[in-house]
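J.: sequence unavailable; structure follows:
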């Protein structure tokens, strides 16, 4: 039985500009996306028993065909001459529906893993084309580099030389609907005029461009997000921002000790918190 054990990293958005609403109902975005080493763990096995089985066992994450990882495996199995069974076991470490891209990363990791196990040898570009049909963030995790993401997130340009940082992620355990956030967003057009630098000398330079248009919707509805941002800055963070549509907040630190202390303080509030590194 062929088997792979893989890690699926989370992401944060250093920048999230919503530029315009598209005729297809999606929004054109401009984002700077950064992977972090907070990872789900995924075991993928080929078996003699036909069909695809996905097991997670985490509340809020469906097993079986309702899981995006199942759809990723199904998309590649359809391209294979062989039709083995595929068993996928997901151990969630990334908070669910948190703005950290956990489901998209799981799907991207399954695409890459099944591609290897089935010997399909699909190139990265083709995997990203399949990935965007599953979710807008999936291509970024296949791309595997810090990136400027445009369109709905599928147009990716690598950003080299972004300084490494310690990141504290804090999730207050409140559910936020991404669809609700976008439905209530008032577009101003100002984001489109902002120029984003492509070179950063230090962590402070990264903090200077932190911005998320979706905060204007999410923070008024969930004031705890603003509270977390203020507490992280008071704990010595150089900058803090909501990731994606929330509710997770992240903060950048230059030193590990300060990041670890801040995470411990946040966990004392009964919130999920972790000090991690950028990838």
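T.: Here it is on my side, so go on. Just so we're clear, the structure is a prediction, and the values are computed from it rather than from any experiment.
J.: going forward, measure contacts between C-alpha atoms and count neighbours the same way
T.: Fine.
J.: now do the buried residues in the longest helix along the chain.
T.: For the chain, the helix with the greatest residue count under DSSP state H is helix 102-117. Within helix 102-117, the residues scored as buried using 16 or more other CA atoms under 10 Å are 102-115, 117.
J.: whatever helix or strand comes next after that helix packs against which elements?
T.: On the C-terminal side of helix 102-117, the closest following helix or strand by DSSP states H and E is helix 124-132. Under the contact definition 3 or more CA pairs under 8 Å, 6 or more residues apart in numbering; DSSP states H and E, helix 124-132 sits against helix 102-117, helix 138-143.
J.: in addition, the following structure is provided for comparison:
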């Protein structure tokens, strides 16, 4: 059985405070986009994981799909499976690709082995795998808060716009991104700001990671500037980077940007 995990972008990201447990409370908007991996499982004699496409760093046993299998195996008598992931969502891009793979994997196990899990039950499992993993169960626009793992549904439809995403040849570690931000309480929450017209987002909606990431990686700052030069109504780094997205009211000419960066269109 095959399923196609999709990516998400962060529209705005405010780091509000550092928690006693060392993590941070934040607020952001998660919006799903049409960049997809392909994930397949088949019953097998033993659990295994293989991948094609983009190279996935780290040990197999640390892969979130493998962790998701062991998580459900504790509660359900599910057989071993062979997992094949074709990786297309850029890695280290702030797009939630690994979290999406894990959430879709849990959905796939639930469907394939008729586990009878509700969305809320699958969300509960996903919370144990990663902060934004639970978003991909319902996979609809949300206002995310606390550690980015609590959600409020929002009405946000960008289907009449052209969304493009640019992945420069740069890697930004999560540790580097968080090390460069100073938590600051917000005056106006994204929950309200997102209701403003897209043409006004540039004035009001920001990503707190950009200042330090742009300072360390001017190439990413240049991508954002290039998107505005191409006519973007709004452009921003997604999450902690390194990808940058632009929202346009018509199809832009991105040929110059595509010469040195990976570009995804019609998202």
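T.: Perfect, I can see it now. Predicted, not measured: the structure shown is a model, and the values here were computed from it.
J.: now do the strands in the second structure.
T.: 2-3, 6-18, 24-36, 38-43, 48-53, 81-87, 142-145, 150-153, 162-167, 234-237, 244-248, 262-264 (DSSP state E).
J.: format the ones you listed as JSON lines; extra columns: mean neighbour count and distance to residue 182 of the second structure.
T.: JSON lines is the format used below for these (neighbours: other CA atoms under 10 Å; distance: least, CA to CA, whole Å):
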{"stretch": "strand 2-3", "mean neighbour count": "15", "distance to residue 182 of the second structure": "39"}
{"stretch": "strand 6-18", "mean neighbour count": "23", "distance to residue 182 of the second structure": "8"}
{"stretch": "strand 24-36", "mean neighbour count": "21", "distance to residue 182 of the second structure": "11"}
{"stretch": "strand 38-43", "mean neighbour count": "18", "distance to residue 182 of the second structure": "37"}
{"stretch": "strand 48-53", "mean neighbour count": "13", "distance to residue 182 of the second structure": "36"}
{"stretch": "strand 81-87", "mean neighbour count": "19", "distance to residue 182 of the second structure": "33"}
{"stretch": "strand 142-145", "mean neighbour count": "23", "distance to residue 182 of the second structure": "17"}
{"stretch": "strand 150-153", "mean neighbour count": "15", "distance to residue 182 of the second structure": "22"}
{"stretch": "strand 162-167", "mean neighbour count": "23", "distance to residue 182 of the second structure": "26"}
{"stretch": "strand 234-237", "mean neighbour count": "27", "distance to residue 182 of the second structure": "17"}
{"stretch": "strand 244-248", "mean neighbour count": "25", "distance to residue 182 of the second structure": "21"}
{"stretch": "strand 262-264", "mean neighbour count": "16", "distance to residue 182 of the second structure": "30"}
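J.: quick one: those as CSV, columns for distance to residue 220 of the second structure too.
T.: Below are the strands of the second structure laid out as CSV (distance: least, CA to CA, whole Å):
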stretch, distance to residue 220 of the second structure
strand 2-3, 32
strand 6-18, 16
strand 24-36, 20
strand 38-43, 28
strand 48-53, 24
strand 81-87, 23
strand 142-145, 25
strand 150-153, 29
strand 162-167, 9
strand 234-237, 8
strand 244-248, 7
strand 262-264, 12
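J.: which residue in the first structure lines up with residue 81 of the second structure?
T.: Counting by TM-score structural alignment, residue 81 of the second structure lines up with residue 86 in the first structure.
J.: brain fart, residue 215 of the second structure
T.: Residue 215 of the second structure maps onto residue 220 in the first structure, by TM-score structural alignment.
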